[in-house]
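Asks: no letters, just coordinates:
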């Protein structure tokens, strides 16, 4: 088993050297930690799938240090690509473009003629990529299907001994993955909601954007991550709790013979809780809950080992669309249903 090193933000050159040697390095972004490998090295990219246990038809995001680096591979920006790049790069926005034939391996693209590109806001990671001199693939640095990592410690838990190193730049800020917009067709579409909300996209391009293309069929190859397979799921079964159902949900939890995990807003946790309820505070608002979502799921996976987690829901508007997208995937769309 290899030793997984921890690199500080001052050691980006060392991490970049590992990338150039074909090794895997986890890296920070403003959303979640990614798992990086030289996107032009097919063997290195294959090792990303192996490290994560990820299906090989699930394409990988190509992470770049600059728009100029992405331009080496993009064949067609479409009508809106340059506007969105100017408005939101660097930042939590991934864009799917048609690529130049043969410019990226099918191992990266899932065999498609398109690829997803992202330029993260995190300066440490952009510096590492620039020093490596190549774009890197950047799926989340977790075991496939599990909650995404928002700290270097989360990455170490899943990837120790599987990768060469982790570039540690502290906890991420947003807490859920980037918004993905498909620009490879005549009509732009949001393939995955994230920190850049649909209203921001629409205001920038002056066009209504389809926001309901988050899934693909069993025999289809997805254009972007998170569209086909179960994602973000802890070992426990997650039950989504609607705002008006917390009283009955807590009563149900208290009636169980085992400990029950609760991921709830601060005001819910201020009351008297049943003795067997293990709380995780999601904060006072949607932004806080989104930031803490994956950490909460991992808390109950790695530290408390419960079989059931009750998790708060929010209205599916703005950032709430991203939060609920991840929560529904982690729960399999299962809600707590009060008994009459």
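Replies: In hand now; what should we look at? Treat the numbers as computed from the prediction; the structure is a model and nothing was measured.
Asks: could you use CA atoms for every contact and neighbour count after this?
Replies: Fine.
Asks: quick one: the strands in the stretch 151-300 of the chain?
Replies: Taking DSSP state E, counting those that start in this stretch to define them, one finds strands in the stretch 151-300 of the chain at 165-167, 179-182, 189-192, 237-241, 260-264, 277-281.
Asks: next up, the contacts around the closest residue to residue 70 other than its chain neighbours.
Replies: Using Cα to Cα, 6 or more residues apart in numbering and skipping the chain neighbours, the partner closest in space to residue 70 is residue 64 (6.3 Å). With contact taken as Cα atoms under 8 Å, 6 or more residues apart in numbering, residue 64 is in contact with 70, 117, 118, 119, 120, 126, 129, 134, 135, 136.
Asks: one more to weigh against that first structure:
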């Protein structure tokens, strides 16, 4: 299969492919998503096949607006309306009860709930608006690999497996959306993102919990990123919690380092073995997946040391993704 690259002026061609049941990757402000019409069961199943994704891992439904979501949600409670007013379009995914039979089990994993997202990206809004249907939108990468933040990342993973990619440039945020579960009595964040629990609590006027539990092998996760290995390059990743510890590591030509610019400046290792996360945590959020992909394309790299952050709720999303990529492996545990 030929994988075509579409620009803004070719959007109708991408719409036509989706309408025919084909898979097309699309940009969002967080990462690139892999699109298929959410009501077409076979197309949705093809998403799992293209990604190599476990079939019991539910998919997010990407909508153009609240009105489109209301066609598929069993109810849109006041809590959801408050969050939509404050954060949509934007990097917030809302888990609600789904209308029975409105979406195939391939989307919901057979659960009575589904996660809805309205991205802050005009190309994607135009795409869904012209299509007239919501689309599923898991990250457009091979399952377990770092999420894609450019069209070329998608092409690297899915060339020949999908019909097209809409190139909207590099994504702004770089980490997937926050997922909040509103199907329960007390709202709970299932996956941290740019929008923090504190911000959600402020809008809702009630405490928002943070999920810290793991999903067992026999259970179906309510949202993406809760059960399976994610974001990992081929080489093992090690989290370095204390920036001073970077000076204690015995580096070789087979070692990669991802850290803030101020840390990298102090290390006498080859430039190609360094990847800058930028000047601060916000930049690190944006650059994390790009760095993991950078070293994943260097087969000679056998270990990657990555800077960790402890900055409260603002570092939750970054550390959530990095911890999964590193399988919880921290440098301090080696001492």
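Replies: Structure received. A quick note: this is a predicted structure, and the numbers were derived from the prediction, not measured.
Asks: so which bit of the first structure is the lengthiest helix in the second structure matched to?
Replies: Ordering each helix of the second structure by length in residues (DSSP state H) puts helix 281-296 first. Mapping helix 281-296 of the second structure onto the first structure (TM-score structural alignment) gives residues 286-301.
Asks: returning to that earlier point: which stretch among the strands of the stretch 151-300 of the first structure comes nearest residue 54 of the first structure?
Replies: Closest to residue 54 of the first structure of these, according to Cα to Cα: strand 189-192, at 18.1 Å.
Asks: average offset of that closest one relative to the second structure?
Replies: On superposition with the second structure, the mean distance recorded for strand 189-192 of the first structure (mean Cα distance after the TM-score superposition for the first structure) is 0.3 Å.
Asks: any chance of a ChimeraX selection covering the buried ones in the contacts of residue 64 of the first structure?
Replies: Of the contacts of residue 64 of the first structure, the buried ones go into a single ChimeraX selection, burial set by 16 or more other Cα atoms under 10 Å:
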select :70,117,118,119,120,126,129,134,135,136
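Asks: nearest to residue 48 of the first structure, of the contacts of residue 64 of the first structure?
Replies: residue 136 (10.9 Å).
Asks: tell me if I'm right that that closest one and residue 41 touch.
Replies: No. Residue 136 of the first structure lies out of contact with residue 41 (Cα atoms under 8 Å); the separation is 9.3 Å.
Asks: out of the contacts of residue 64 of the first structure, list just those in helices.
Replies: 70, 126, 129.
Asks: quick one: contacts for the second one?
Replies: Okay, so that is residue 126 of the first structure. 64, 65, 66, 119, 120.
Asks: ok, 10 Å please
Replies: 12, 27-29, 63-66, 90, 119-120, 132, 135 (Cα atoms under 10 Å, 6 or more residues apart in numbering).
Asks: now the last one
Replies: Remark: with contacts taken as Cα under 10 Å, 6+ apart, residue 129 of the first structure is in contact with 12-13, 15-16, 19-20, 27, 36-38, 63-66, 69, 123, 135-136.
Asks: residue 318 of the first structure touches residue 196, doesn't it?
Replies: Yes. Here residue 318 of the first structure reaches residue 196: they are 8.5 Å apart, a contact under Cα atoms under 10 Å.
Asks: what residues are shared contacts of those two?
Replies: With Cα under 10 Å, 6+ apart, residue 318 of the first structure and residue 196 have no common neighbours.
Asks: burial measure for residue 99 of the first structure, as a count.
Replies: Other residues lying near residue 99 of the first structure total 23 when counted by other Cα atoms under 10 Å.
Asks: so what's residue 295 of the first structure closest to, chain neighbours aside?
Replies: That would be residue 150: by Cα to Cα, 6+ apart, it lies 6.8 Å from residue 295 of the first structure.
Asks: what strand or helix carries that neighbour?
Replies: Here residue 150 of the first structure is covered by no helix or strand, with elements defined by DSSP states H and E.
Asks: any idea how far the most centrally placed residue in the second structure lies from residue 106 of the second structure?
Replies: Taking Cα atoms, centre = their mean, the centroid of the second structure lies closest to residue 176, which sits 3.1 Å from it. Taking Cα to Cα, to the nearest Å as the measure, residue 176 of the second structure and residue 106 of the second structure are separated by 21 Å.
Asks: now the residue lying closest to residue 236 of the second structure once chain neighbours are set aside: how far from residue 265 of the second structure?
Replies: Of all residues beyond its chain neighbours, the one nearest residue 236 of the second structure is residue 303 (5.1 Å), with distances taken as Cα to Cα, 6+ apart. Residue 303 of the second structure sits 20 Å away from residue 265 of the second structure, going by Cα to Cα.
Asks: more neighbours, these two?
Replies: A count of neighbours by other Cα under 10 Å puts residue 303 above the other of residue 303 of the second structure and residue 265, at 19 against 12.
Asks: wait, doesn't that one sit right on residue 249?
Replies: No. Residue 303 of the second structure is beyond contact range of residue 249, at 11.6 Å (criterion: Cα under 10 Å).
Asks: what touches both of these two?
Replies: Common neighbours of residue 303 of the second structure and residue 249 (Cα under 10 Å, 6+ apart) are residue 255.
Asks: what sits against residue 11 of the second structure?
Replies: Applying Cα under 10 Å, 6+ apart, the residues near residue 11 of the second structure are 123, 124, 126, 127, 130, 166.
Asks: burial count for the fourth one?
Replies: If I follow you right, that is residue 127 of the second structure. For residue 127 of the second structure, using other Cα under 10 Å, the count is 22.
Asks: what sits closest to it if chain neighbours are left out?
Replies: Here the nearest residue to residue 127 of the second structure in space, its sequence neighbours aside, is residue 15; by Cα to Cα, 6+ apart that works out to 6.3 Å.
Asks: name the SS class of that neighbour, please.
Replies: helix (DSSP: H, G, I helix; E, B strand; the rest coil).
Asks: from residue 123 of the second structure, how far out is it?
Replies: 11 Å.
Asks: list residues touching both of those two?
Replies: Counting by Cα under 10 Å, 6+ apart, the residues touching both residue 15 of the second structure and residue 123 are residue 129.
Asks: in the stretch 101-250 of the second structure, which spans are helices?
Replies: Secondary structure of the stretch 101-250 of the second structure (DSSP state H, counting those that start in this stretch): helices at 105-108, 122-131, 151-158, 197-204.
Asks: including distance to residue 294 of the second structure, could the ones you listed go into JSON lines?
Replies: Output for the helices of the stretch 101-250 of the second structure, formatted as JSON lines (distance: least, Cα to Cα, whole Å):
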{"stretch": "helix 105-108", "distance to residue 294 of the second structure": "31"}
{"stretch": "helix 122-131", "distance to residue 294 of the second structure": "26"}
{"stretch": "helix 151-158", "distance to residue 294 of the second structure": "10"}
{"stretch": "helix 197-204", "distance to residue 294 of the second structure": "31"}
